[in-house]
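Enquirer: could you look at this predicted model? Sequence included:
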Amino acid sequence: MTEGNFVDYVKLYVSSGNGGKGSAHLHREKYIEKGGPDGGDGGRGGHVIIRGNENLWTLYTFKFKRHFRAGHGEHGSKQRSTGADGEDVYMDVPLGTVIRDKETNEVIFEITEHGEEKIIVEGGMGGRGNWHFKTATNQTPRYAQPGIPGQERDIILELKVLADVGLVGFPNAGKSTLLSVVTAAKPKIADYEFTTLKPNLGIVEYRDHQTFVMADIPGIIEGAAEGRGLGHYFLRHIERNSVLLFLIPADADDIKKQYDILLDELKRYNPEMLDKERLIAISKSDMLDAELKSELKEELDKSLPIDYLFISSVAQKGLQELKDKLWAMLQN
């Protein structure tokens, strides 16, 4: 998936169909002068339905179409014939999509399962035909109900990437390089900050044909929780990850301080992030000789509060150990 095709936030207009009018028809037939009312009911207006689709990874299908209108119900007719229901409109979205009301920003619902269907705007009910209103004192009612108008709504679709492992780190920490080595994904890689502007997903192949999904999230900077840098634009994607893999380069001035800053940004954005399983990977460790690595390990054993390991995506060192560790954490 190219970066330009990754769409994770769209504003849409949806409207359901009007209900059809009930019929006020009076039965007329040869030799039957007063056949009485036989007007049928109007059909229901079409719903707009949002449906989960596990084969979609982005909201790209909504990039060029922003208005969705369901069909109107048909009017009732003679011989108590009910009008046809309006055609429903289905909007397929990737799993992890949050639907909000544009005016209030309130979450209406979330789609997390394949095939899950939820109505975002209901079609109007059809009006009842005049035969419903026949009484002992009013044998020939000449009126019927009009159909109920449909609903309209402005909504926001917001995708929170569903991945097993989320890569967290400062810009240029080597997240995209790691993703490109352990999966078949081909993210943009360059030697400058904020190369990654959209999340990238890749499937990691583990032992015995087992797999898990890894997401490369754009780099965090200090103050991201307040909207600095790419701010909330990418932090929401981390909410759905089961395990957080903190990637910190071996040449960082202070590895413990970088970890603390990253953790603090996640905590300020959403304190529940701290409940997730966490692991630190010291990237670019091929730059360390044995003596430097030993000194760094001694220092990290005292300062880091969670497990860590050394990896090198370029030299492909420590990657199998990393996969083993992540797999074990996912099973927990």
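Expert: Structure received.
Enquirer: CA atoms for contacts and neighbours, from now on please.
Expert: Fine.
Enquirer: so which strand or helix has residue 282?
Expert: Assigned by DSSP states H and E, residue 282 belongs to strand 277-283.
Enquirer: need the next SSE after that strand, C-terminal direction.
Expert: helix 290-303.
Enquirer: other residues contacting that following helix?
Expert: residue 256 (Cα atoms under 8 Å, 6 or more residues apart in numbering).
Enquirer: for it, the distance to its chain's centre please.
Expert: Centroid separation between helix 290-303 and its chain, computed with Cα atoms, centre = their mean, to the nearest Å, is 41 Å.
Enquirer: the helix or strand just after that helix packs against which elements?
Expert: Per DSSP H and E, the first helix or strand lying C-terminal to helix 290-303 is strand 308-310. Using 3 or more Cα pairs under 8 Å, 6 or more residues apart in numbering; DSSP states H and E, the elements in contact with strand 308-310 are strand 277-283.
Enquirer: hang on, isn't residue 218 packed against residue 197?
Expert: Yes. Contact criterion Cα atoms under 8 Å: residue 218 and residue 197 qualify, at 5.6 Å.
Enquirer: strands of this structure, residue ranges please.
Expert: 9-15, 48-52, 67-69, 89-93, 97-101, 107-111, 117-121, 152-159, 165-168, 200-205, 211-216, 243-249, 277-283, 308-310 (DSSP state E).
Enquirer: ok so, going back, give the buried residues for the strand holding residue 282.
Expert: 277-283 (16 or more other Cα atoms under 10 Å).
Enquirer: which residues touch that strand?
Expert: Taking Cα under 8 Å, 6+ apart as the rule, strand 277-283 contacts 173-174, 242-250, 306-313, 322, 329.
Enquirer: ok now that strand, how far from the chain's centre?
Expert: So, by Cα atoms, centre = their mean, the centroid of strand 277-283 is 26 Å from its chain's centroid.
Enquirer: got another, please set it beside the one above:
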Amino acid sequence: MTEGNFVDYIKVYASSGKGGKGSVHLHREKYITKGGPDGGDGGRGGHVIVRGDKTMWTLFHLKFKRHFKAEHGGHGSSSRSTGADGADIVIPVPLGTVFRDADTDEILFEVTEHDEDIILLEGGKGGRGNWHFKSSTNQAPRYAQPGIDGVEGWFRMELKILADVGLVGFPNAGKSTLLSVITAAKPKIADYAFTTLKPNLGIVEYRNHQSFVMADIPGIIEGASEGKGLGHYFLRHIERNSTLLFLIAADSDDIKKEYEILLNELRKHNPELLDKQRLLAISKCDMLDDELKEEIKQELPDGVDTLFISSVAQTGLMELKDTLWKMLN
């Protein structure tokens, strides 16, 4: 998935259909000059429906179509004929999409199931025809209900990636390189910070044709939860990962401190993130000899399992997959 077509935040306008008018009609036919009221009801306006689709990974399909209007209901007619219901409009979205009211910022719902239908805006009810209003004292009512108006509004969609493993680390820690080596994903890789500007997803092939999904989240820096660097814009993607793989480069000045900074940014964004399973991988280990590895082991943070890997030399990667698979299962 390239940076250009990964869209994880979008604002859309939606309006449901208005209900059809009830009919004011009096029954007339040959030999029946004063039949009773028989005006039919109006049809309901179309709903605006959101549908979960597990085959989608991005909101890119909504980038150029941001207005959704459902049809109005048909008007009632004679012989108590009900007007046709307005056609619903369906907005397909990837799983993990959160809907907010654009004015109040209130979270309305999130889509987590495939083929799950959630009514975003209900269509207006159709008006009742005049036959509903006849009585012993008013046998020929010449009025009916108008249809109820539809509802409209602006909504924000935010996609939180659904992946099994989320890669967490500072810019240039080797996250994209790791993803490109153990999956078929082709993220942009270069020797400067913030090469990755959008999350990348890759499917990790495991033994016996099994697999799991890994997400490369753009690098976090100190102060990210307050909006520094690329800010908390990407931290929400980590909320959906069941396991967090922390990646710190072997040439880091202080691995323990770097790990603590990353943990602290997650804590400040959402304390629940610290409840997730964590694994620490020291990347770029092809530049280390055994003596340096032993020195680094003395300075590793407590309370988290650690592996040494090299994406370039492809060492320690099978052990990494085995460990992640055990954590996921």
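Expert: Looks like it came in fine. Predicted model only: the values in this text are computed from it and were never measured.
Enquirer: care to give me the TM-score?
Expert: Aligned and superposed, the two chains score 0.99 in TM-score terms (TM-score structural alignment, normalised by the length of structure 2); 329 aligned residues with a Cα RMSD of 0.7 Å.
Enquirer: follow-up on the earlier one: now the buried members of the contacts of strand 277-283 of structure 1.
Expert: Buried members of those, counted by 16+ other Cα under 10 Å: 173-174, 242-250, 308-313, 322.
Enquirer: is it true that residue 195 of structure 2 touches residue 188?
Expert: Yes. With contact defined as Cα under 8 Å, residue 195 of structure 2 reaches residue 188; the gap is 6.5 Å.
Enquirer: which residues do these two both contact?
Expert: With Cα under 8 Å, 6+ apart, residue 195 of structure 2 and residue 188 have no common neighbours.
Enquirer: and residue 226 of structure 1, how far from residue 276 of structure 1?
Expert: For residue 226 of structure 1, the distance to residue 276 of structure 1 equals 21 Å [Cα to Cα, to the nearest Å].
Enquirer: now swap in residue 147 of structure 1 and tell me
Expert: Applying Cα to Cα, the value for residue 147 of structure 1 to residue 276 of structure 1 is 51 Å.
Enquirer: with neighbour numbers in mind, choose between these two.
Expert: Neighbour count, other Cα atoms under 10 Å: between residue 147 of structure 1 and residue 276, residue 147 has more, with 25 against 13.
Enquirer: distance of that one relative to residue 70 of structure 1?
Expert: Distance from residue 147 of structure 1 to residue 70 of structure 1, counting by Cα to Cα: 15 Å.
Enquirer: for the closest residue in space to residue 121 of structure 2 that isn't next to it in sequence, what are its contacts?
Expert: Sequence neighbours aside, residue 48 is the residue nearest to residue 121 of structure 2 in space, at 5.1 Å (criterion: Cα to Cα, 6 or more residues apart in numbering). Residues in contact with residue 48 of structure 2 (Cα under 8 Å, 6+ apart) are 14-16, 68-70, 88-91, 119-123.
Enquirer: buried subset of these?
Expert: Buried members of the contacts of residue 48 of structure 2, counted by 16+ other Cα under 10 Å: 14-16, 69-70, 88-91, 120-123.
Enquirer: need the max-distance pair from the buried residues of strand 277-283 of structure 1.
Expert: Set against one another by Cα to Cα, the buried residues of strand 277-283 of structure 1 have their most distant pair in 277 and 283, with a gap of 19.0 Å.
Enquirer: picking up where we left off before, neighbour count: residue 218 and residue 197 of structure 1, which is higher?
Expert: residue 218 (29 against 17).
Enquirer: distance-wise, check the more buried one relative to residue 40 of structure 1.
Expert: Counting by Cα to Cα, the gap from residue 218 of structure 1 to residue 40 of structure 1 is 59 Å.
Enquirer: what does residue 243 of structure 1 give?
Expert: 58 Å.
Enquirer: looking at the contacts of residue 48 of structure 2, spot the one nearest residue 55 of structure 2.
Expert: Nearest member of those to residue 55 of structure 2, counting by Cα to Cα, is residue 91, at 14.0 Å.
Enquirer: what's the burial count for the closest residue to the closest one other than its chain neighbours?
Expert: Of all residues not flanking residue 91 of structure 2 in the chain, residue 50 sits nearest, at 4.8 Å (Cα to Cα, 6+ apart). For residue 50 of structure 2, the tally of surrounding residues (other Cα under 10 Å) stands at 21.
Enquirer: residues contacting residue 50 of structure 2?
Expert: Going by Cα under 8 Å, 6+ apart, residue 50 of structure 2 touches 90-93, 116-120.
Enquirer: in JSON lines: those, plus distance to residue 7 of structure 2.
Expert: Converted to JSON lines, the contacts of residue 50 of structure 2 look like this (distance: Cα to Cα, whole Å):
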{"residue": "90", "distance to residue 7 of structure 2": "19"}
{"residue": "91", "distance to residue 7 of structure 2": "15"}
{"residue": "92", "distance to residue 7 of structure 2": "14"}
{"residue": "93", "distance to residue 7 of structure 2": "12"}
{"residue": "116", "distance to residue 7 of structure 2": "21"}
{"residue": "117", "distance to residue 7 of structure 2": "22"}
{"residue": "118", "distance to residue 7 of structure 2": "22"}
{"residue": "119", "distance to residue 7 of structure 2": "23"}
{"residue": "120", "distance to residue 7 of structure 2": "21"}
